[in-house]
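Peer 1: Quick one: sequence plus predicted model below, questions after.
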Amino acid sequence: MQVEQAVSLGEASEQLGESAQADHVELAVIGLGYVGLPLAREASSVGLRVVGLDRDADVVAALNSGRSHVGDVPDEDVRRMREAGFTAYTDDACLARAQTVVICVPTPLSGDGGPDLSAVTSAATSVAGRLRPGQLVVLESTTYPGTTEEVVRPLLEESGLRAGEDFALAFSPERIDPGNTTHSLREVPKVVGGCTPSCAVRAVAFYGKFIDTVVQAKGTREAEMAKLLENTYRHVNIALVNELAIISRELHIDVWDAIRCAGTKPFGFQAFRPSAGVGGHCIPIDPNYLLYKVRSSLGYDFRFVELAQEINRRMPEYVVRRAQDLLNSAGRPLHGSRVLLLGVTYKPDVADQRESPAVPVARLLRERDAEVSFHDPYVPLWSVSGTDVPRVDDLMAAARDHDLTILLQDHSAYDLPALADQARLLFDTRGRIFHPDVERL
């Protein structure tokens, strides 16, 4: 059966290759955000003809004019993509011309905290309407195990074509790390799981054109689980050190020094560090997809994930409580104090604010009637709960002027020793400043 499928799919692929010569489009990427655009860039850089599909007309117009909206993809790279033949579209007719279609759309949480697959189902429906024999379809959007087989496959097969026989279907988790200049997309191993062995062979061959190492999973569910495992591992370990930071302070232990010492062990330990909370799309979101799958399929809770969520979600409140204690020790109430927040993005040296813990920190400070301002070299405007937060321009003057400065994100542009000297009170939630007058998380 598998051999017959492989032969059938191979013949279909050859037919598509012959019919696509005129258009010569090897890849269509659906969703041109922080995952899809770098993928399109990498494929384009090795000579593949790439098109992109996005529902945002402004994004499409900007890309076709050579302007990027993704921090890790400069305008110059988009212009090179355009010169190599890349074009962005809002019309899904472009999908019919591609030998491979990769879905890179967002998978946020719904209002009740469960998975929101509306973008995935919309993309799959668009692909189904344009699906041709021999095409390869890959889902890269992070989701719960079973989505490729149980959600995407039925939608695609409404076309009358069958996965593994008429077209290939696979899942390959994205591993984009915004702001990471050490590991390029090409250098990060690509995990691929196919619906059938022949589907996996097609997907491995495709990614092998522009990724150095391709790792084949047993199937789509294993590939889907691999992504959730990666981020749940981080989520749980961040929660561990966050709670350890709270406990260590009560025990009069310098948790940062303990982590430094433990990190000298050359095996069996990976250092994670406390913070005001977790942000970005992955860590606060992805474990919920795994939690949903466990609950819906098995009928019980994934207790490790729930506990990690509880600990990490309470960190902004803990930071505000520590800030209040710090002000009280200086003879000032939090009520009416001027508090400066430094770094409101979710990680250093990026402009990405998704799920940043700075938002709940600012909201909680305002609820306690503090006057909140912010500074971030990557964020010109910032609002919390629909209200703009004043931005300071002269950082050192503002640190001298505010009653309390809280370092939430340690951007490399910050002169931390100078801040320690200038600020009236400085609360370092990143453990980066070693100064006797600086309070650390």
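Peer 2: Ah, there it is. Numbering: from 1, shown residues only.
Peer 1: contacts and neighbour counts: CA atoms only from here.
Peer 2: OK.
Peer 1: so how far is L161 from A399?
Peer 2: Going from A399 to L161 by Cα to Cα, to the nearest Å gives 64 Å.
Peer 1: Also R49?
Peer 2: R49 sits 25 Å away from L161 when distances are taken as Cα to Cα.
Peer 1: Neighbour count for these two, which is higher?
Peer 2: R49 (21 against 16; other Cα atoms under 10 Å).
Peer 1: The more buried one is in contact with A20, isn't it?
Peer 2: No. Assessed by Cα atoms under 8 Å, R49 is found out of contact with A20, at 11.4 Å.
Peer 1: count of neighbours near Q353?
Peer 2: Look at Q353: counted by other Cα under 10 Å, it has 20 neighbours.
Peer 1: which residues sit in contact with it?
Peer 2: G279, G280, V344, T345, Y346 (Cα atoms under 8 Å, 6 or more residues apart in numbering).
Peer 1: Tell me which two of those residues sit farthest apart.
Peer 2: Distance extremes for those: the farthest pair is G280 and V344 at 11.7 Å, using Cα to Cα.
Peer 1: Give the intersection of the neighbour lists for those two.
Peer 2: Q353, S356.
Peer 1: Which of those two has more residues huddled nearby?
Peer 2: V344 (29 against 18).
Peer 1: what kind of secondary structure is the more buried one in?
Peer 2: Counting by DSSP: H, G, I helix; E, B strand; the rest coil, the backbone at V344 sits in coil.
Peer 1: And for it, nearest residue in space, chain neighbours not counted?
Peer 2: Using Cα to Cα, 6 or more residues apart in numbering and skipping the chain neighbours, the partner closest in space to V344 is A358 (5.2 Å).
Peer 1: which stretches of the stretch 51-200 of the chain form helices?
Peer 2: 57-64, 75-83, 118-130, 147, 153-157, 197-207 (DSSP state H, counting those that start in this stretch).
Peer 1: before we go on, here's another structure to hold up against the first:
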Amino acid sequence: MGRHRTSREDLRERIRRRRLTVGVLGMGYVGLPLALEYARAGIRTFGFDIKPEKISQLQQGQSYIRDVPTAALAEQVQTGRLIPTGDFRHCADCDVLFICVPTPFTAHKDPDISFILQATESIAATLRPGQLIVLKSTTFPGTTEEYVLPLLQRTGLQVGEDFFLAFSPERVDPGNRVWTTANTPVVVGGVTERCTELAVAALELVVQKVVPVRNPRVAEMAKLLENIFRSVNIALVNEMAQLCDRLGVNIWEVIEAASTKPFGFMPFYPGPGIGGHCILIDPYYLAWVARRYDFVTNFVTLAAEVNESMPFYVRGLIEREIARLPVSLERARVLFLGVAFKRDVDDLRHSPALKIMELLWHDGVRQLAYYDPYIRSVEFLGRRLESMPELTPTLLRQQHIVVITTDHSGVDYEMVCRWSRVVIDTRNACRHVRRSRARVVLLGSGR
């Protein structure tokens, strides 16, 4: 009993005195900002990743994530507080370990938690008494206790006594300058009360508000609810936008009017499709785990299907406008403005713009180009496609169709509308444009 008590109390004291070492597995959009926060708090922090090119960049103090300033990163690397490494044996040196790895889905839209399992195996290889492991990757309820815990307990160490395990979902919003890793509240649920207590203490070193919940399943389900809430509401307005196109009603005016109600309504907006990591994937994670309990998430899955249908709908809008011009599909020149999945970020994950481009290519549209000030090149059907270096009147005049798929704030939409033949606006980016409105085909406007 004394050894067990010492492991917990020793870790709690290390956290209290800030004399601990932290490890973050996965140097992506979640892991790198988290590692930087701990390093800036004066805590020795290892940043682990399996990609040598990432580690090399980080060791040189260079950030590859827009939300992580290179100057801030370089300072922590140079002082030795942030230690990027691909050597997972250093997990043994860490008192607290965060797992922040991707959780994609398979071709059949089943969960792929292989990165979580791989990270857990790396930790288990050097697991010792007195370590706290916190899973932050978005996943389905039961992952922490049914998949991560057994791998760690194979070592013979016991959770809640020798080592400690919790789940605290990430809440990263790429490009958001207001809500950051430090000031965005997080929830955390431990496998035992001791696990929760220690995880709360460790997170409070860098996060302003930490909310404990009963267990990991509550935290896992809360994360899915947060994202599926958005998925369902976006699907609603996407379907309404398609209906408004038939009714001859402008969905954007409808949403603006409904937003005047001071209670019981929250505005969501249509678009060319869902991108990013969470909102597109999470409905399928929930649907998969629901099937294990003989439950079908009809409503949630239908919303996901509506959102995934939007690139096909936009493809139809584009081809309709091409058909109205004296040009064939094969000769039509189509320029996409923005390929990032959302405004003012350099994140391509599940970009709806790329999906639309693929659909057009398969339909015979071969002269495709894009301009995105944040993304220099993309892999497109096995080809490398470079962004146009500059958005100019000459470039716009050369196109048959210009499609706004991402409403980056730095784009001059007055110029876009003035010099383009046809503008298909899927984001209402041209709402403030006063001239040349006749050239704009707005998604959901009833035109």
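Peer 2: All right, it came through fine. As the structure is a computational prediction, the values presented were derived from the model and not from experiment.
Peer 1: what about the longest helix in structure 2?
Peer 2: If you go by DSSP state H, structure 2 has its longest helix at helix 216-247.
Peer 1: What span of structure 1 is it aligned with?
Peer 2: Under TM-score structural alignment, helix 216-247 of structure 2 corresponds to residues 220-251 of structure 1.
Peer 1: Ok, stretch 107-125 of structure 2 next?
Peer 2: Under TM-score structural alignment, stretch 107-125 of structure 2 corresponds to residues 111-129 of structure 1.
Peer 1: May I see the buried residues of the matching stretch?
Peer 2: Judged by neighbour count (16 or more other Cα atoms under 10 Å), stretch 111-129 of structure 1 contains these buried residues: 114-117, 119-121, 123-129.
Peer 1: hmm, back to that, pick out whichever of the contacts of Q353 of structure 1 sits closest to E42 of structure 1.
Peer 2: G280 (22.9 Å).
Peer 1: For the closest one, which non-adjacent residue is closest in space?
Peer 2: The shortest distance from G280 of structure 1 to any non-neighbouring residue, by Cα to Cα, 6+ apart, is to R354 (4.8 Å).
Peer 1: what residue of structure 2 takes the place of the one you found?
Peer 2: In structure 2, R354 of structure 1 lands on R349 (TM-score structural alignment).
Peer 1: Quick one: classify that match as helix, strand or coil.
Peer 2: coil.
Peer 1: Report the separation between it and A166 of structure 2.
Peer 2: Note on R349 of structure 2: its distance to A166 of structure 2, by Cα to Cα, is 27 Å.
Peer 1: Give me the more crowded residue out of these two.
Peer 2: A166 (31 against 15).
Peer 1: wait, what's in contact with the equivalent of the more buried one over in structure 1?
Peer 2: In structure 1, A166 of structure 2 lines up with A170, judged by TM-score structural alignment. Applying Cα under 8 Å, 6+ apart to A170 of structure 1 gives the contacts 136-139, 148, 192-195, 199-200, 203, 220.
Peer 1: quick check, nearest of the residues you listed to F304 of structure 1?
Peer 2: Nearest to F304 of structure 1 among the contacts of A170 of structure 1, with distances taken as Cα to Cα, is T220, at 24.2 Å.
Peer 1: Please name the residues that touch the closest one.
Peer 2: By Cα under 8 Å, 6+ apart, the residues touching T220 of structure 1 are P145, G146, T148, E149, A170, F171, V192, G193, G194, C195.
Peer 1: Mind doing that once more with 6 Å?
Peer 2: Shown in contact with T220 of structure 1 (Cα atoms under 6 Å, 6 or more residues apart in numbering): F171, G193, G194.
Peer 1: out of those, who's nearest R440 of structure 1?
Peer 2: F171 (42.5 Å).
Peer 1: Leaving out chain neighbours, which residue sits closest to the closest one?
Peer 2: That would be L139: by Cα to Cα, 6+ apart, it lies 4.8 Å from F171 of structure 1.
Peer 1: Tell me which stretches of the stretch 51-200 of structure 1 form strands.
Peer 2: Assigned by DSSP state E, counting those that start in this stretch, the stretch 51-200 of structure 1 shows strands spanning 87-89, 98-103, 136-139, 168-171, 190-194.
Peer 1: right, so the ones you listed: which one is the most enclosed?
Peer 2: Ranked by mean neighbour count, the strands of the stretch 51-200 of structure 1 are led by strand 168-171 with a mean of 30 (mean count of other Cα atoms under 10 Å).
Peer 1: any idea how far the residue nearest to V344 of structure 1 is from A330 of structure 1?
Peer 2: For A358 of structure 1, the distance to A330 of structure 1 - Cα to Cα - is 24 Å.
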